[in-house]
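Undergrad: I'll drop the sequence and a predicted model, then ask my questions.
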Amino acid sequence: MRTPTPTDLSSITALKARFGARYRWLLLMAVMVGTMASIMSSTIINVAIPDMSHHFSLGQGRAQWVSSGFMVAMTASMLTTPWLLGRYGYRRTYVGCMLLLMGGGIVGGLASQFGLVLAARVAEGLAAGVVQPIPAIIIMRAFEPHEQGRASGLFGMGVVLAPALGPSIGGVLVDLFGWRSIFFMVVPLCLLSLWMAYRYVLVTAPGGSAANRNGDMIDWRGLLLAAFGTLCLLNGMVALHGEGSNPLQAAVLLGAALAALAVFIGWQRRMAATQRMPLMNLALFRNRQFSMGSVVGFIYGTALFGSTYLLPVYMQLGLNLSASHAGTVLLPAGLVLAATIAFVGRLADKQPTWLLVTIGLGLLALSFALMVTINLGSALWLLAGLATLGRIGLGFILPSLTLGSLRPLHKDLMAQGVSAISFIRMLGGAIGVSLCGIVLEWRLATHGDSLANATSSPARLAAFNESFLMLAALCVIAMVAATQLRETPPAPVHKD
């Protein structure tokens, strides 16, 4: 009798035999832990930016790269997920990312130079980018359509607890132990995820096929073009603001980003025409729902990540709250978000996803617009209430947008579709962080104030308010695109 191999023991068939029908939920839970660690590493840093800026004597532009550098790395690496899964399988890809994420947290926490901190953040971003599309791929391939909403809701509820609890715990840690402590928060989650990976995560590639180490090489040219274009875009936006702003340099960099985009599209078309695996399958965008979902995802990413950067800065430098107070204000909003996602996930199995996404974007826009009512004398409960309203909106969007965009795709395109829409959403997020910094600095200058001043003022609050109104306007634009996520009814079949 043949001795079972590790591949045999970790196949879908073996997991079904060992754990029964619940194996899919155990698999989803295993990758949820790692995704929580990656999301926590992306958001928790925001409450430490003022303290870190003071430690390294950083200006607003350089401090912003702690968030933006992570976002650039995460955005580019998302495109590699389908290739990595096909070549190395779920488990090897996932374990490698967890080790890189944990290493980045340890190095960042021990670093004595800002350059090393930034390098650690880039390493964390690379790992987070590869990991984050994996749960959606599993949901779309392993779960039946009538279960996908519930699975997305359960997964989303668990994942949002990381950014919900992270800033609150991180704010306390920053106040007690300084900014270094927040880097080490991901280590326990990474260790737990490694244990669960060896117990529950498949070694196979998506679809149940064996990982093919002898398959096509990754599209390095496409990856370099994507990374180069993203870097030029972000650097071009950074060059638009700050004391050392350089409009000419910004124009050159933004022009290079557009050129890289054009070359990238041409190269991907050539890869597909020659029967090679492109980094991004452009055939995906022939589907109207996927295309509109990508537009919504881009704008939504800009608003979401821009506000994730802007809110802690607003509370600390605009409302003069401590880091721990800023985190505590966001805690109830995060808990409500988790509950909303679980509820909306079940709705997504029964209700039109375009309607849920539109409702969510409307609530998010309203929460941003109402921020203009906050002033230095406002009660904390009012600020917490507006943050909660926005998180309810997010709860409607998160499980619905991905399902509405991906359901029309063939299963063989699912990994590419998840990777592409995740890339587009995170590209919007990377732009959103810089865009909020640019708009905030522009409006501060217009009102005659600066974040370098020791105390806040009505002029500073006006600048923040106008930045929030910009985010509200973006959400309204996304609502228009979300109406195009309606599923096209199948054509009637005429019998002769």
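TA: Sure, I can see it.
Undergrad: CA only for contacts and neighbour counts going forward, please
TA: Fine.
Undergrad: And the helices in the stretch 251-400 of the chain, which stretches?
TA: Along the stretch 251-400 of the chain, counting by DSSP state H, counting those that start in this stretch, helices occupy 288-313, 323-347, 353-369, 380-406.
Undergrad: Of all these, which one is nearest V439?
TA: helix 288-313 (10.7 Å; C-alpha to C-alpha).
Undergrad: Could you give the separation of the closest one from the chain centroid?
TA: When distances are taken as C-alpha atoms, centre = their mean, to the nearest Å, helix 288-313 is centred 9 Å away from the chain's centroid.
Undergrad: now for it, which elements pack on it?
TA: helix 323-347, helix 380-406, helix 414-446, helix 458-482 (3 or more C-alpha pairs under 8 Å, 6 or more residues apart in numbering; DSSP states H and E).
Undergrad: for comparison:
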Amino acid sequence: MTQVEAMFERYGPKYRLYVTITVLLGLVALGMSITIVNVATPYIKGAFGMSASQVQWLSTGFLAATTVTLLISPWLMSAFGQRKTYVGLLLVFIAASLLGGWSEGMGMVIAARVIQGAMTGVIRPVALEALFMVYPPEKRGLATAIYAMSLGLPLTLASVVGGFLVHDFNWRYVFFIVLPICVVAILMGLVFLPDREETGPKPKLDWIGATVLFVSIFALLAALANGQRWTWSSASILWLEAIALIGTVFFIWWEPRQERPILDLDIFKTREFLAGSIVLFLFGGAFYGVMYLLPQFMDSILAYSPVTSGILFTPSTLVLAVLVPLVGRLNDKLPPHWISVPALLVAAYATWRFAQADWSTSFFSLTVSMSLVATAIAAVPPPTLSRSIAALPPRLIGYGSGAINFALQLGGAFGTVLLVALLDRRTALHSAQLTHQGLTPGNPIAMEAIRQYGEIAARTGTSEVYQQAAGQVLLSRVDATWATIYAYQDGFLVVAVGLAIVTVPSYLLSRWGLARERQARAENAAQPQGT
């Protein structure tokens, strides 16, 4: 009798609920750490006098660490068991949160974010395996829906909670707020999660592969994040790109030659898994992109307070809470593309609405758009996860659960960093077009605007000698604001196009999965009945 069977015998059917609550607590606590610090970033920047390039490491380091440790998590569970892995990662996360909250300098807070990111990556495969362990195959759709809710809900919830914390308390509280949840999760994990079943020696970890992958991802993210500021042809950027390329080639060469690789590349020979990985990579980039762009837009263009920005995400949080259980039930009954493709099109439309936003867009309009985006958060990951992993042969399922999460997180990392670079580039381009090309004596509209702004300056007591110069300054500031607005609109439009593109691999994943099921049923029917 396995430990899980023994616990079912001890606690009865409620054991499934106990495990679900246990892993959800950890997922919500660590998931909130992804975006809750984003709300506090301007305050952290001011507290330590960080430059824009230094602030970027708060997210770049976190995302790189999260992405790589997703692949290490299966080894940790094999070596130490679910219980020790789950409890250990939460203890390390608590220590990192205390380090971040008590930071006295830039290095400490960046180190805290990297460690937080590493533990956030470890917990996801642990949680998914724990859920699959207690949910039978016919209820795996509900299990993946619960898991998907724990990916999206904390991100929106963190924006709400973080807004209140930085407004009414201090930025340091964003590191402390989830610690009580972590403590409860540790206590429940000690009781309800199984220990290591194997009695043999612990498997070896592919440290070389893990290190090379981390360095490669970190180098590429750093190059993309800083290319606009350092110039793309600078020696630093070229070195980072070379490190990323060489590391990736070495990793692809190295992994198949290992007895226990951190990523078995054979999983990508299954076309359903490959399609699912593409879906979650692109969807991760789009979703994390919206979660980056929207708060920045509300802060820099609409001048919303952190509390107001947080309130805007409240309806989308409620949408997730309502839709996820519904999607979980439908996921086991309907073809996946009936759920995911309409949700992706709705999200693409909602993001297109964001691409029309400017400084006159209402709070209600943004709230509606974000709520529509939440439908995709609830409806896309569950069927994608379940179909992708179910298509793998049994020996690769352990690798698949880590790799599919890796694809989602990697897409989020690259999506966020690419949008940062896009904003910098498009802002500079639009600024040049508006100010340097549009503000000329031959442009009657610009000249009339300068005259009107000069009249405004005159009403404030500006001398007649300086009124035209004051008008030019005011017009330049307005042009700079509009350049930023246009850059955000470009960013949202790119995300909308990306969501529309995701419908193609999402549809293929569903059709290929259904074809595989039909083939399996036909083969089973053709087999002679045993006596």
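TA: Thanks, I have it. None of these values were measured; they are calculated from a predicted model.
Undergrad: where does the TM-score land?
TA: The TM-score (TM-score structural alignment, normalised by the length of the first structure) is 0.91; 477 aligned residues with a C-alpha RMSD of 2.2 Å.
Undergrad: would you turn the helices of the stretch 251-400 of the first structure into CSV with mean neighbour count and distance to T446 of the first structure?
TA: Formatted as CSV, the helices of the stretch 251-400 of the first structure follow (neighbours: other C-alpha atoms under 10 Å; distance: least, C-alpha to C-alpha, whole Å):
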stretch, mean neighbour count, distance to T446 of the first structure
helix 288-313, 24, 18
helix 323-347, 23, 26
helix 353-369, 24, 20
helix 380-406, 23, 25
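Undergrad: can you list those in TSV and add distance to S57 of the first structure?
TA: Putting these into TSV (distance: least, C-alpha to C-alpha, whole Å) gives the following:
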stretch	distance to S57 of the first structure
helix 288-313	17
helix 323-347	18
helix 353-369	31
helix 380-406	30
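Undergrad: just so I know, which of those helices lies nearest M140 of the first structure?
TA: Once the helices of the stretch 251-400 of the first structure are compared by C-alpha to C-alpha, helix 380-406 is nearest, at 8.0 Å.
Undergrad: which ones are touching R443 of the first structure?
TA: 463-464, 466-467 (C-alpha atoms under 8 Å, 6 or more residues apart in numbering).
Undergrad: Looking at the alignment, what corresponds to it in the second structure?
TA: Alignment note (TM-score structural alignment): R443 of the first structure maps to R426 of the second structure.
Undergrad: Could you do L223 of the first structure as well?
TA: That one, L223 of the first structure, aligns with A210 by TM-score structural alignment.
Undergrad: show me the contacts for that match.
TA: 68, 72, 262.
Undergrad: quick one: what's aligned to T85 of the second structure in the first structure?
TA: Under TM-score structural alignment, T85 of the second structure pairs with T93 in the first structure.
Undergrad: isn't that match right next to G86, touching?
TA: No: T93 of the first structure is beyond contact range of G86, at 9.6 Å (criterion: C-alpha atoms under 8 Å).
Undergrad: For A14 of the first structure, list the residues it contacts.
TA: Per C-alpha under 8 Å, 6+ apart, neighbours of A14 of the first structure: D8.
Undergrad: compared with the first structure, how much does whatever helix or strand the match of L223 of the first structure lives in deviate?
TA: Assigned by DSSP states H and E, A210 of the second structure belongs to helix 207-230. Superposed on the first structure, helix 207-230 of the second structure shows a mean distance of 1.3 Å to its aligned residues (mean C-alpha distance after the TM-score superposition for the first structure).
Undergrad: which parts of that helix are buried?
TA: By 16 or more other C-alpha atoms under 10 Å, the buried positions in helix 207-230 of the second structure come out as 209-210, 212-228.
Undergrad: same thing with stretch 512-522 of the second structure?
TA: 512-513.
Undergrad: quick one: it to chain centroid distance?
TA: Per C-alpha atoms, centre = their mean, the centroid offset for stretch 512-522 of the second structure relative to its chain is 32 Å.
Undergrad: What are the contacting residues of it?
TA: 271-272, 335, 387, 391.
Undergrad: Please dump these into a markdown table; it should also carry distance to G454 of the second structure for every row.
TA: Converted to a markdown table, the contacts of stretch 512-522 of the second structure look like this (distance: C-alpha to C-alpha, whole Å):
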| residue | distance to G454 of the second structure |
| --- | --- |
| R271 | 64 |
| E272 | 63 |
| P335 | 63 |
| R387 | 63 |
| A391 | 68 |
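Undergrad: Identify the residues contacting R150 of the first structure.
TA: 342, 345-346, 348-349.
Undergrad: can you list those residues in JSON lines and add distance to T488 of the first structure?
TA: Shown next, in JSON lines, are the contacts of R150 of the first structure (distance: C-alpha to C-alpha, whole Å):
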{"residue": "A342", "distance to T488 of the first structure": "27"}
{"residue": "G345", "distance to T488 of the first structure": "22"}
{"residue": "R346", "distance to T488 of the first structure": "22"}
{"residue": "A348", "distance to T488 of the first structure": "17"}
{"residue": "D349", "distance to T488 of the first structure": "17"}
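Undergrad: tell me which element the aligned partner of A17 of the first structure in the second structure falls in.
TA: Aligned by TM-score structural alignment, A17 of the first structure pairs with E9 of the second structure. Using DSSP H and E, E9 of the second structure maps to helix 3-11.
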